[in-house]
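Participant: Next one to model:
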Amino acid sequence: MHEFKIDGPAFKEGSPIHISVAALDSFQSILDKSYLVLAGAKRMSAKDREIFYLRATSFRQGSLLTNFEIVLSGIQLGLPFVSSFGPQNFWEYTKDSFSFLKNVCTAVQKNEKPTYEFNNQGDASVHIGDNHYHYHAPVIQIAELALPNYQDLAHLIDPLKVNKILSKPANQEEPDIYIGPKDRGMFDIPTRIEKETVYLKCEIYDFNKYKNKGKLSVKIPEQAVPQGDYNFEIFGSQDNVEYIYSMLKPLVELYCLIEMESNPFGDDKVNKLHITGVNS
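Facilitator: The predicted structure follows:
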């Protein structure tokens, strides 16, 4: 049996449904990532949900405190990984993914880049300054998949509403997962905008004229950014008509600034593009 708890001023007279649902959904998604990695699956299917889910057994008022069980019914369905990764080991990997993310996200926020050494089994030694950590391969895979869910959970911290979120085995005093009043930005990844404007040939396939944001696809190799799909924003107060018309063209020529993300899992990567102009 495990506990999941949300506490703060918003819970003094009951549990706000929208906050409770958002927290429980993010927490479920985090454990889903553990299941996907350990089961070798790509996404949660209806069959996967029959095999793995969290079962709440009680809710208590004053804070949102729920007792839950990790249900793995794969033994009956012939999944061999369940015999190797029972509920306890499953929780250990989830707990370690939290610890790993806390370490590497803190590092990149301090402009300290983690470095990795992998052995033949895929396990890793992670070096951050003078500190060295060792993690099993699934922990890093789970952490990378679950990062957006951890970010969503931490962003619920608000001094007027939520001041802590935690989870642990019910018979344990100290939490394995703890997000406190100062931890709203615990998992945020810093970005930087490169100084030089670059030229790019690409296709704009989505654009929101109200937010001046969209998505583009880079299909031609050997350009300023690798091939792939990217989010973009219009830089400054440009007229968006050119960008709306650009969606009708198979290829457009853009000038942009690249916003890079300090990727805690490896080389830095493009976070989004800021378009400074379109070559009409």
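Participant: contacts, neighbours, all on C-alpha from now
Facilitator: Fine.
Participant: tell me which strands and helices the helix or strand harbouring residue 33 is in contact with?
Facilitator: When secondary structure is defined using DSSP states H and E, the element that contains residue 33 is helix 17-39. Helices and strands in packing contact with helix 17-39 are listed as helix 87-109, helix 137-154; criterion 3 or more Cα pairs under 8 Å, 6 or more residues apart in numbering; DSSP states H and E.
Participant: Which one of those helices lies nearest to residue 275?
Facilitator: Distances from residue 275 to each of the helices and strands packed on helix 17-39 were compared using Cα to Cα; the shortest belongs to helix 137-154, at 25.2 Å.
Participant: Determine the set of other helices and strands touching that closest one.
Facilitator: Using 3+ Cα pairs under 8 Å, 6+ apart as the contact criterion, the elements in contact with helix 137-154 are helix 17-39, helix 87-109.
Participant: before we go on, could you also do this sequence so I can check it against the first one:
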Amino acid sequence: METFSFKLDGPIFSKGVPIHVAIKAWENFQSIIDKSYLVATQTHRIGKKERERFFLQATSFEHSSFLTNTEIILSGVQLALPLVTVFGPQNLWEYTLESFNFLKLICSHKEDPQGVKIDVKDNTQTNVHIGDIVYNFNGPVFPIAEKALPKYQDLAHMLDEGKVEEISAGKKDNPEMTLTLDDKKLFELPTKVEDDPIELKCEIFTFNKFNNVGKLRITDGQTIPSGDYNFSIYGNQDNVNYIYSMLKPLVSVKCLLEIAISPLGVELIHHLHITGIVS
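Facilitator: Predicted coordinates for the structure are as follows:
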């Protein structure tokens, strides 16, 4: 595969490259391409051995913006996709681009999801019907887009007028993947807060007493999938109980779910609003 570029552009880079900005952008970009790899190999996570076989490698850097010439390293990988006999870095990049274009199209119509029809055909082709127009995408774009959406949200949120004003990847002079200031909120999803609270057992492992927000971990076998979730205190509660709760391995809480309405036709848990600690 030929080297492609990954570029951050904006006034913040006029005197140099803020390392924390570059690292955050690179982590999000690597994670986006990781999703294509996970779907292509039908694996659930990239461990140490997987990372030795597949990673991004920057071969050179250029100044005045943060631009890296990059290549995908892929070796000794077993593929699980049907109808694919030869697969290499170029295919992985093409899947990423197709999924980006698919997701950008879908999210640009998120305010009218009823007007969008997605027809997935055996992970080899996806057709999107918007009115009388049909858009065709090749490869397993739907599962890749579903996995990569949160990372596109994180990458787009890095766009900020006067700082980072454009993020692009692909051909140096004509990048196929571009996000500008107009795309900052493109991947944000409308949300709704459910009316009925639910009770959950969790571990509160981060809490900011000034903003009354934190993160908690849900264990298996409960109403919502296990994993880490952002939460905030609902209403005017004393936050002392939340501070002490971090000393306990598990606490029971009641909360309202804030659900994000994905244009991909699935509902995602966006946030937890805790109405109180039960025990």
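Participant: Got a TM-score for the pair?
Facilitator: Scored by TM-score structural alignment, normalised by the length of the second structure, the superposition of the two chains gives a TM-score of 0.80; 267 aligned residues with a Cα RMSD of 3.1 Å.
Participant: follow-up on the earlier one: export the helices and strands packed on helix 17-39 of the first structure to TSV and append columns for mean neighbour count and distance to residue 228 of the first structure.
Facilitator: Output for those, formatted as TSV (neighbours: other Cα atoms under 10 Å; distance: least, Cα to Cα, whole Å):
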stretch	mean neighbour count	distance to residue 228 of the first structure
helix 87-109	19	24
helix 137-154	20	19
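Participant: Now render these as a markdown table, adding distance to residue 124 of the first structure.
Facilitator: Supplementary listing: these in a markdown table, determined by distance: least, Cα to Cα, whole Å:
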| stretch | distance to residue 124 of the first structure |
| --- | --- |
| helix 87-109 | 11 |
| helix 137-154 | 7 |
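Participant: Point out the one among the ones you listed that comes closest to residue 169 of the first structure.
Facilitator: Between residue 169 of the first structure and these, the shortest gap by Cα to Cα is with helix 87-109, which sits at 9.0 Å.
Participant: Now do the contacts for residue 277 of the second structure.
Facilitator: With contacts defined as Cα atoms under 8 Å, 6 or more residues apart in numbering, residue 277 of the second structure is in contact with 241, 242, 251, 252, 253, 254.
Participant: hang on, the earlier thing: helix 87-109 and the helix holding residue 33 of the first structure, what's the angle between them?
Facilitator: An angle of 110 degrees separates the directions of helix 17-39 of the first structure and helix 87-109 when computed by axes from the mean of the first three to the mean of the last three Cα atoms, to 10 degrees.
Participant: Can you check which part of the second structure helix 17-39 of the first structure sits on?
Facilitator: Using TM-score structural alignment, the residues of the second structure aligned to helix 17-39 of the first structure are 19-41.
Participant: What range does stretch 142-153 of the second structure cover in the first structure?
Facilitator: Residues 140-151 of the first structure are where stretch 142-153 of the second structure aligns, taking TM-score structural alignment as the criterion.
Participant: what's the average distance of that stretch to the second structure?
Facilitator: In the superposition against the second structure, stretch 140-151 of the first structure averages 1.6 Å from its aligned positions (mean Cα distance after the TM-score superposition for the first structure).
Participant: So what touches that stretch?
Facilitator: Contacts of stretch 140-151 of the first structure (Cα under 8 Å, 6+ apart): 26-27, 29-30, 33-34, 37, 94, 97-98, 100-101, 185-188, 265.
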